[in-house]
Structure formats: structure tokens, C-alpha cells
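J.: sharing a model that was predicted from the sequence below.
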Amino acid sequence: MSKLRIAVFASGQGTNFQALADAAQQDRLEGASLELLVCDKPQAPVVERARKAGVETFVFRAKDYESKEAYEREILAELRRRGIELVVLAGYMRILTPVLVEPYMGRMINIHPSLLPAFPGMNGIKQAIDYGVKVTGVTVHYVDGGLDSGPVIAQRVVEVLDGDTEETLAVRIHAAEQEVLPWTVGRIAAGSVSLAGRHVTVTTL
């Protein structure tokens, strides 16, 4: 059985990339192969994480292109050249256009720091703190071109404690992300995730 070939898109620290790289090294991704990091910030720490993990990179600066579609066409060519079958958005801070979304519809996932559909968009952790909810969490969902609006694959609940700040809650949110994202990718690689309309079924071992 061939390995599922994965590309991760990230823009910052890369802790979720690292969680996937560690899981791959420990054979916890059901044999999935981490083939490529796509990053829009050449100086981002995630680029060094990829180098240390032995994962090739496609690094670019958006300002070097005439449009978002222009650099996305170049990314798409790179994905196709490498036979990428699953795209994982893990802290990628750019809204995608149909140039990338449509070819990978049903094969592109994102991780978001809230229990969607609550608190989509930027600053999901701060939104939860400001609203005063008692629980929040993380969501892995398919990308459908909307703002964190795609079908939900997996979620983990994180309790909001009395006295939590954005920073203290973020520690537990990120820990949950680093658990649920490799688990979800492993289920996809194992062929255990099916999508029908907005409803996702995940079978476990």
C-alpha cells in the first residue's frame, strides 16, 4: 500500500508541523509521508524545524508575486510535481483562493483553535476569553473556501478555567492541537475518514 503524501502549510513557530514530524518519525501517521513544508515567511522558525526533520521546503514571499493567484499557481505546480495527496494547513496565515482549494477539495484540512462553528477567523482563543465561555477547544476540518466553514472531522474540548488569560489558555489549546492533528492525519492515511455532504465519519482502531 502506497504512503499518503502530505504537504504542510505553516507561517510561524511550527509547533503543529513539529507534532506531525514527530508522529511520522514514530510511525504514528499510519505510514503517511511528510513530503513538503510550504511557508510564506522565509525567516519563520518552522523552516528550521523542517530542515532538522529532513523535510523539503517551498518558501516564498507573497510580495514577490503580482497576485495571490500567481504564487498559488506556483505552489499548486509544486504539489502536483511531488504527488501530494493531502494538504494540511497548520498555522498558515493566508486565506486561500480557489486556485488551491478547488484541486484539493476533500483533500485539504485545517486546524483551528476553537470549537467551530464558534469563534472562526483570527484570534479564536482571544474570542473565547472575551466571550466568557466555559469550554472551548480545537477543530480539524476540511477546507471548503469559506472562513473556517468546512465539514468538521475532529474536535477536542478544552476547559476555560477561572482566571485564564489568552496566554494560559493558549498553552492548553496548543497541547490539544498537537494531539488531535496527528491523530486525524493518521485516520485519513488509514482510509478511516469518509465525507458525505457536511457529515464526516471517522472509524477508529
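T.: Received it, and whenever you're ready, just let me know what you need.

J.: contacts, neighbours, all on C-alpha from now
T.: Noted.

J.: grab the nearest non-local neighbour of residue 170.
T.: Spatial nearest neighbour of residue 170, excluding adjacent residues (Cα to Cα, 6 or more residues apart in numbering): residue 125 at 6.7 Å.

J.: residue 17 is in contact with residue 46, correct?
T.: Yes - using Cα atoms under 8 Å, residue 46 is in contact with residue 17, at 7.3 Å.

J.: looking at these two, which one has more neighbours?
T.: More crowded of residue 46 and residue 17, by other Cα atoms under 10 Å: residue 17, with 29 against 25.

J.: now for the lengthiest helix in the chain, which elements pack on it?
T.: Identified as the longest helix of the chain according to DSSP state H is helix 166-189. Contact analysis of helix 166-189 by 3 or more Cα pairs under 8 Å, 6 or more residues apart in numbering; DSSP states H and E lists helix 15-25, helix 124-131, strand 135-142, strand 152-159 as its packing neighbours.

J.: and the angle from it to strand 152-159?
T.: On the basis of axes from the mean of the first three to the mean of the last three Cα atoms, to 10 degrees, helix 166-189 is oriented at 150 degrees to strand 152-159.

J.: and here is the other one:
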Amino acid sequence: MEAIKVTDLSDGRALYELGDHFITCTLSHDKRWQLGAFKRDESNLRDDTLAVLKNEKFMFMVKLGGQLSPKPQCIAVNGRFLFSVHTGKDNNMAAAIVMDNTGKELFKIETSTHLISSAISEFGRYIALSFAGSKNKDDFYAHRLEVINIDTGELLMSVIKTDFLRYAELSVVEPDGGLFATFNGRTRLIDVTNL
């Protein structure tokens, strides 16, 4: 099935028409892969399905069951993608999941702490996750910034965020999982020695 591009959006995403659905898609670095969410089941209040497109052609979908709702985060040039899963009427966070370009799950973190920002490296080897605070004071991920190697599962960085990092936009790069954070027009390389 072919998707029809309706327009580019000011935030770097694009709006596509796929059959009877309009889908706002996050684009890969090279703009060849598109990741969006839409509502297949009209009885649901929120989106319940992820759509993965390549060169504006539908590749596959990931349908979530029950009251689960996906939120596309980012997609790499090889089609690996990161999305968050939310539950119930309050849209509470449930998990962050990475899948490959066939829909195989590669990595998953279960947490009730929402993401403020996330990034995937160009070829999908690394992800960076910036978590908000949490109502659940026992949630390990509250106020954390993590960088993870998806191929090995290795945690490269896990720190409590400082003021500069609290709301920063993230970029994680290959080959080593280097992390750049941008806030108020300033960008800097982040490592555990300069937090």
C-alpha cells in the first residue's frame, strides 16, 4: 500500500495519508523511513497502531492490544525504531521499546516515568532516553538520562540529570554512542565527567 505525503510539518515530521487514515510520521535521518501512529479501532480514545513506512510505502504495522497506545519517538536509517507505550484514560507511561525493520522486539524498558526526550543513532545501534520526574518515588528511571547499546544491551550511561540536561533535546551518535544535548541554543557533548 502506498502512502501519500500530504505536507511537511514545521517540527520536521510529515503528514501522510494511508488508506482512510492520516498519520503524522517521524522521519529517519535520511528521510527514507517513516514511523507514525494511528487509530484503527474507533472504540479506542487514542492511537492503537504503529505504521512503519519505507520510501512512502507501507511495510508493516504493530497493533497494540487492550487500552495500550503507542507514541512514535524516532527511527534510524536501517528501519530500527523506538516508541513509547502508554495505558488507560490518563495516558500513563508503561514502556519504551525498540524494534527492527521486521517488527522484532530488540529492547524494552518497563517504567511509569514519561520520556521528555529520546534519540536513536543513525544506524540504530544506540538510544538515549531522558526521563521526567515520577509520581512513583520508587521508580528508578525518574529524572534519569540513559544511553544504551541496543546490539549488546550494555548501559553506557545512567545519571540523574542536572539543570542543563533536564529538558535538553538529545542526539546520540555512532560509532561510540556519544551523546550531545541541546538546551536554550547551546549544545555540548555529555559524558559523566561534565554533568
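T.: Here it is on my side, so go on. Note that the structure is predicted; figures quoted are calculated from it, not measured.

J.: now what about the TM-score between them?
T.: With the length set by TM-score structural alignment, normalised by the length of the second structure, the two chains reach a TM-score of 0.33; 103 aligned residues with a Cα RMSD of 5.3 Å.

J.: among the helices and strands packed on helix 166-189 of the first structure, show me which one is buried the most.
T.: Per-stretch averages of neighbours, counted by mean count of other Cα atoms under 10 Å, single out strand 135-142 among those, with a mean of 24.

J.: where does residue 7 of the first structure fall, helix, sheet strand or coil?
T.: strand (DSSP: H, G, I helix; E, B strand; the rest coil).

J.: and it, what does it touch?
T.: Listed by Cα atoms under 8 Å, 6 or more residues apart in numbering, the contact set of residue 7 of the first structure reads 34-38, 79, 84, 86-88.

J.: any chance of a markdown table for these, columns neighbour count, secondary structure and distance to residue 140 of the first structure?
T.: Listed next are these as a markdown table, based on neighbours: other Cα atoms under 10 Å; DSSP: H, G, I helix; E, B strand; the rest coil; distance: Cα to Cα, whole Å:
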| residue | neighbour count | secondary structure | distance to residue 140 of the first structure |
| --- | --- | --- | --- |
| 34 | 26 | strand | 18 |
| 35 | 18 | strand | 20 |
| 36 | 22 | strand | 20 |
| 37 | 24 | strand | 19 |
| 38 | 25 | strand | 19 |
| 79 | 22 | helix | 21 |
| 84 | 20 | coil | 19 |
| 86 | 23 | strand | 14 |
| 87 | 26 | strand | 12 |
| 88 | 26 | strand | 10 |
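
J.: can you put those residues in a markdown table and add distance to residue 101 of the first structure?
T.: Putting the contacts of residue 7 of the first structure into a markdown table (distance: Cα to Cα, whole Å) gives the following:
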| residue | distance to residue 101 of the first structure |
| --- | --- |
| 34 | 20 |
| 35 | 19 |
| 36 | 17 |
| 37 | 17 |
| 38 | 15 |
| 79 | 12 |
| 84 | 14 |
| 86 | 12 |
| 87 | 10 |
| 88 | 12 |
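
J.: ok, so of those, who is nearest residue 9 of the first structure?
T.: Using Cα to Cα, residue 38 is the member of the contacts of residue 7 of the first structure that lies nearest residue 9 of the first structure, at 4.6 Å.

J.: touching, that closest one and residue 72? I think so.
T.: No - using Cα under 8 Å, residue 38 of the first structure is not in contact with residue 72, being 10.7 Å away.

J.: could you check how far residue 70 of the second structure is from residue 93 of the second structure?
T.: Applying Cα to Cα, to the nearest Å, the value for residue 70 of the second structure to residue 93 of the second structure is 10 Å.

J.: compare those two and say which is more crowded by neighbours.
T.: residue 70 (27 against 21).

J.: and the helix or strand hosting that one, what does it pack against?
T.: Assigned by DSSP states H and E, residue 70 of the second structure falls within strand 68-75. Packing partners of strand 68-75 of the second structure (3+ Cα pairs under 8 Å, 6+ apart): strand 21-27, strand 33-38, strand 49-54, strand 81-87, strand 115-120.

J.: and among the ones you listed, the most buried is which?
T.: Sorting these by mean neighbours (by mean count of other Cα under 10 Å), the first place falls to strand 33-38, with a mean of 26.

J.: now the angle from that strand to strand 68-75?
T.: 160 degrees.

J.: packing partners for strand 33-38 of the second structure?
T.: Judged by 3+ Cα pairs under 8 Å, 6+ apart, strand 33-38 of the second structure is in contact with strand 21-27, strand 49-54, strand 68-75.

J.: make it 6 Å
T.: Packing contacts for strand 33-38 of the second structure, counted by 3 or more Cα pairs under 6 Å, 6 or more residues apart in numbering; DSSP states H and E, involve strand 21-27, strand 49-54.

J.: ok, which of those comes nearest residue 179 of the second structure?
T.: strand 21-27 (19.9 Å).

J.: can you list the residues that contact the closest one?
T.: Strand 21-27 of the second structure is contacted from outside by 13-16, 33-36, 38, using Cα atoms under 6 Å, 6 or more residues apart in numbering.

J.: what's the farthest-apart pair in the residues you listed?
T.: 33 and 38 (16.5 Å).

J.: helices of the second structure, residue ranges please.
T.: 163-166.

J.: who are the contact partners of the residue lying closest to residue 70 of the second structure once chain neighbours are set aside?
T.: The shortest distance from residue 70 of the second structure to any residue other than its chain neighbours is 4.6 Å, reached at residue 85 (Cα to Cα, 6+ apart). With contact taken as Cα under 6 Å, 6+ apart, residue 85 of the second structure is in contact with 69-70, 94-95.
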